[in-house]
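Student: Okay, sequence plus prediction incoming.
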Amino acid sequence: QLLQPLLFLSIFLSVALFLISEIVVPHTSSRCNEIWRKDVRKRHSRSFYGRNNIWYKSRSAIYWFGKLASSGTVAHDVSIYYFSSNFRLVRRIDARLAVWKNGAWHLKDGVELRLEKGKGYVSRGFRKMTVSLPETPQTFAEVEREPEELNYWQLKRFAERVQEEGYDARRYLVDLNIKLAFPFIVVVMVLIGFPVSMKIERGGAPVAVSVGVGLCFLYVFVLGVTRAIGFSGVLPPFLSAWLANIIFSILGVYLITLVPR
C-alpha cells in the first residue's frame, strides 16, 4: 500500500524528467558547449561558414567547396560528384559559383560531366544551371552536434542520416535509447530504495539516504559501462541503454519480496 503511490509518483516524475531533457537540456547544453569551445578553448565555431577547402558527403553525392561564404548561401569553386550504388562516378559538376536562392542552388560558369551508355563520359559547359540538392545553407551551419544538444527526434534523424551516408551510427543509436531509458532512473530508485529503507533500522534516515546516494552512483556507473559496451558493438543499442534499468529493477523487485508484509 505504501509502495503503490510512490510508484505512480515516480512514473510521473520520469515523464517530467524526459520532457525536461527534450525541451530544456538541448538548448542549455548547446549554449554551454558553445561557450566552452569559443570563449574558454578559443576554438572556432563548428559551422562550415567562412571556411576553405570543404569536403562534405551527402546521401547521394560528395561535395567540395573551395570556399563557403560566411552567409552560407554562396560557395566558390564548387565540385559535385554523383556516384552509383557500386561507387562508380556517374556525374560530376564543376562550377565557379553556387548561390542559394528561392529554395535551390544556382550554379554559374561550369562544366558538367555525365556517364552515358555506349558513349562513356560526355562533358558540356554551361553559364547557368539549377540543381536540386537535399542540403540547404542550414545544413552547413553545424558540422556535428553532441547527443545532449539534440532532442530525441533530432538525434533519431541525425542517426538515420549518418547511416544513410554509410557511416557507423552505433554511438548515436545507443545515446538515442539512453534518452528514453535514463528518465526511468526515478522508478528504478523507488523500487530499490523502498525495501532498503524498510530494512534499515539502525542509523535511521541518514543511513537510508547514504545508501540511496550510493545506489544512484552505482546505477550511473553500470549505465556508463553498458553504454561503453554498446559503443563497442558487443551489445545492441537497445540492450546497452536499458540493461542498467533491467538489472536494478530485478534487484528492487527481489528486495521488495523480502520486506515483511
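Tutor: Nice, I can see it.

Student: going forward, measure contacts and count neighbours with C-alpha atoms only.
Tutor: Will do.

Student: And the helices in the stretch 1-150 of the chain, which stretches?
Tutor: Secondary structure of the stretch 1-150 of the chain (DSSP state H, counting those that start in this stretch): helices at 3-23, 25-35.

Student: Second structure follows, compare the two:
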Amino acid sequence: MILLDRYLFRQFAIYMLLVMASLVTVYLLIDFFERIDDFVENQKSLALAAKYFVFKIPLIIEQLTPIIILLGGIIVLGLLNHRGEILALKAAGIHTFRITFPITGTAVVFTLLTLGFAEWIVPPTTANTNVIFYEQVRKEKPRGTLRNNRFYYKDEQGFYSFEKHELSNNRFDFFVFTRWDENYGLDTFLTADYAFWDNGTWTLKNSRIKQKTKDGNYQVTSYAETGFPLIAQPSDFFIPEYKIDEMSLSELFSLSKTHKGLRGTEAGLKLLERVSFIFLGIPLLMLGLPLLLIAHQRWGRDLSLAIPLSCGLAFSAWGGWSVLQSLAKAEVVNPHLAAWSVHLVIVLTGTFLILHEDR
C-alpha cells in the first residue's frame, strides 16, 4: 500500500504542476492583453510590465488552486483508468475509496501549502503589483495606510492616526493628531478617546491637546468634549478597496476581531472568502473522481468527457459559492454558511458516489 500511495502521490503532484503551469500561462496571457494598454499609454517600460506580471503569479496560483487540484486529480485517475490500472487494483481487492485516498491526501497537502502561500507570499507580492499598476501606471495614490491595526493619514495640516472607526456615525477611536512647525518641531499633539465628524466639524471626547505657545513652551489642556479645526474629512482617511487584498490571513483575522465596525466585518468576510475558496478544490476533487469512473462505466469515455465535465462542475460550484458570498455581504445569509455550505454538499455527494462505486 505504501508503494501505491507513493506512486499516486508522485503522479498527482506531477500533473498538478503541469496543470498549474498551463493555467498560469493562460491567465498571464489574458491579463497581459488586458493590462498592456495601460502600460503603453502611460509610457511605462516593458521591464516594469514584466515585473508586474511576475509579482502577480502568487495571487494567480491562489485563485486557481481549486481548478488545479480538480484537473490534476481527474487527469491522473483518467490515465490510470485508461491504462487499466484501476481495474487491476480493484481486481486485487482494493476499493475505490482506498485508491482515491492518496490523491485526496495530496490535495489536502497542496491546499495547506496554498494557505501558507496566502499568508506569507501573496500579500507582499500583491502589494507590489498594486503599487506598480495603481500608483506608478495609473497614478492613483492611496489616501491612507493600515499598519498593525492602526490607520495613518497625512495631509498638509498634519498627521492623523486612529485604531477603530464606525462608518455609521463617523466615529474614530483612539484618535491622534500631530502637527509640526516649519522647523520640524512639535507644534500640536492631540489625543482623544474618540473623535466624530458631524455637519462639517470635528468633536473630540476625553481629549488632551498639547500646543506650542508663542514663547516656545507647551501648554497642555484636557477636555471632556471640545472641537478642533481639522481640515481632513472621514473620506480622506480610507484606503482603496484593493488594499484589503494585500493583507495576510492572520492580519484579516486580527482586524476582524479588533474592529467591530464595517472594516472589521469586511475583514471577516474577506477571510472566510479566501480560506473557503482555497479549500474548494478538495470537495471538487472528491466529486470529480467518482464522476470520471461513472463516465467510463456508462459511456466508455475517460478524459474526453471527464475534463469538460470537471470544468462545468468547477464553474457551477464557483457560481453557487459566489452567489452565497454576495448574499453574505448583503447580510441575507450567515457568512459561515455562505462560505462552507457548497463544500459540505459537494463532499457528501462525492463521498456517496465513491462508496457507491465499491458496491
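Tutor: Ah, there it is. Keep in mind it's a predicted model, so treat the numbers as computed, not measured.

Student: For residue 168 of the first structure, find the nearest of the helices of the stretch 1-150 of the first structure.
Tutor: Comparing the helices of the stretch 1-150 of the first structure by their distance to residue 168 of the first structure (C-alpha to C-alpha), the top pick is helix 25-35, with 22.9 Å.

Student: Have a look at how far, on average, the closest one is from the second structure.
Tutor: Its aligned residues in the second structure lie a mean 1.3 Å from helix 25-35 of the first structure after superposition (mean C-alpha distance after the TM-score superposition for the first structure).

Student: Check which residues of that helix are buried.
Tutor: Neighbour-count burial for helix 25-35 of the first structure flags 25, 26, 29, 30, 34 (criterion: 16 or more other C-alpha atoms under 10 Å).

Student: Need the counterpart of the second one in the second structure.
Tutor: The reference is to residue 26 of the first structure. Residue 26 of the first structure maps onto residue 123 in the second structure, with residues paired by TM-score structural alignment.

Student: what about residue 18 of the second structure, how many neighbours?
Tutor: 14 (other C-alpha atoms under 10 Å).

Student: Equivalent analysis for residue 184 of the first structure, please.
Tutor: 20.

Student: one step back: dump the helices of the stretch 1-150 of the first structure to CSV, plus distance to residue 260 of the first structure.
Tutor: Listed next are these as CSV, based on distance: least, C-alpha to C-alpha, whole Å:
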stretch, distance to residue 260 of the first structure
helix 3-23, 13
helix 25-35, 41
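
Student: Please name whichever of those is nearest to residue 101 of the first structure.
Tutor: helix 25-35 (28.9 Å).

Student: Run the angle between the closest one and helix 3-23 for me.
Tutor: With axes from the mean of the first three to the mean of the last three C-alpha atoms, to 10 degrees applied, the angle from helix 25-35 of the first structure to helix 3-23 works out at 50 degrees.

Student: what does helix 25-35 of the first structure contact?
Tutor: 45, 148, 149, 150, 151 (C-alpha atoms under 8 Å, 6 or more residues apart in numbering).

Student: and which of these is nearest residue 8 of the first structure?
Tutor: Distances from residue 8 of the first structure to the contacts of helix 25-35 of the first structure, taken by C-alpha to C-alpha, are shortest for residue 151, at 25.3 Å.

Student: quick one on the thing from earlier: of all the helices of the stretch 1-150 of the first structure, which lies closest to residue 187 of the first structure?
Tutor: Here helix 3-23 is closest among those (C-alpha to C-alpha), at 5.1 Å.

Student: which other helices and strands contact the closest one?
Tutor: If you count contacts as 3 or more C-alpha pairs under 8 Å, 6 or more residues apart in numbering; DSSP states H and E, helix 3-23 of the first structure packs onto helix 170-181, helix 185-199.

Student: what about the alignment partner in the first structure of residue 111 of the second structure, neighbour count?
Tutor: Under the alignment defined by TM-score structural alignment, residue 111 of the second structure corresponds to residue 14 in the first structure. Other residues near residue 14 of the first structure come to 20 when the count uses other C-alpha under 10 Å.

Student: And the one 10 residues further on, by the same measure?
Tutor: Applying other C-alpha under 10 Å, we find 12 residues neighbouring residue 24 of the first structure.

Student: likewise residue 252 of the first structure?
Tutor: 20.

Student: quick one: it and residue 201 of the first structure, what's the gap?
Tutor: As judged by C-alpha to C-alpha, to the nearest Å, residue 252 of the first structure and residue 201 of the first structure stand 18 Å apart.

Student: Then residue 93 of the first structure?
Tutor: 77 Å.

Student: And the two? Which one has more around it.
Tutor: The neighbour count for residue 93 of the first structure versus residue 201, taken as other C-alpha under 10 Å, is higher for residue 93 (21 against 11).

Student: Could you pick out the longest helix of the second structure?
Tutor: Longest helix of the second structure, by residue count under DSSP state H: helix 2-41.

Student: between the helices of the stretch 1-150 of the first structure, which gets nearest to residue 218 of the first structure?
Tutor: helix 3-23 (18.9 Å).

Student: What are the buried residues along the closest one?
Tutor: Those would be 7, 10, 11, 13, 14, 17, 18, 21, 22, for helix 3-23 of the first structure by 16+ other C-alpha under 10 Å.
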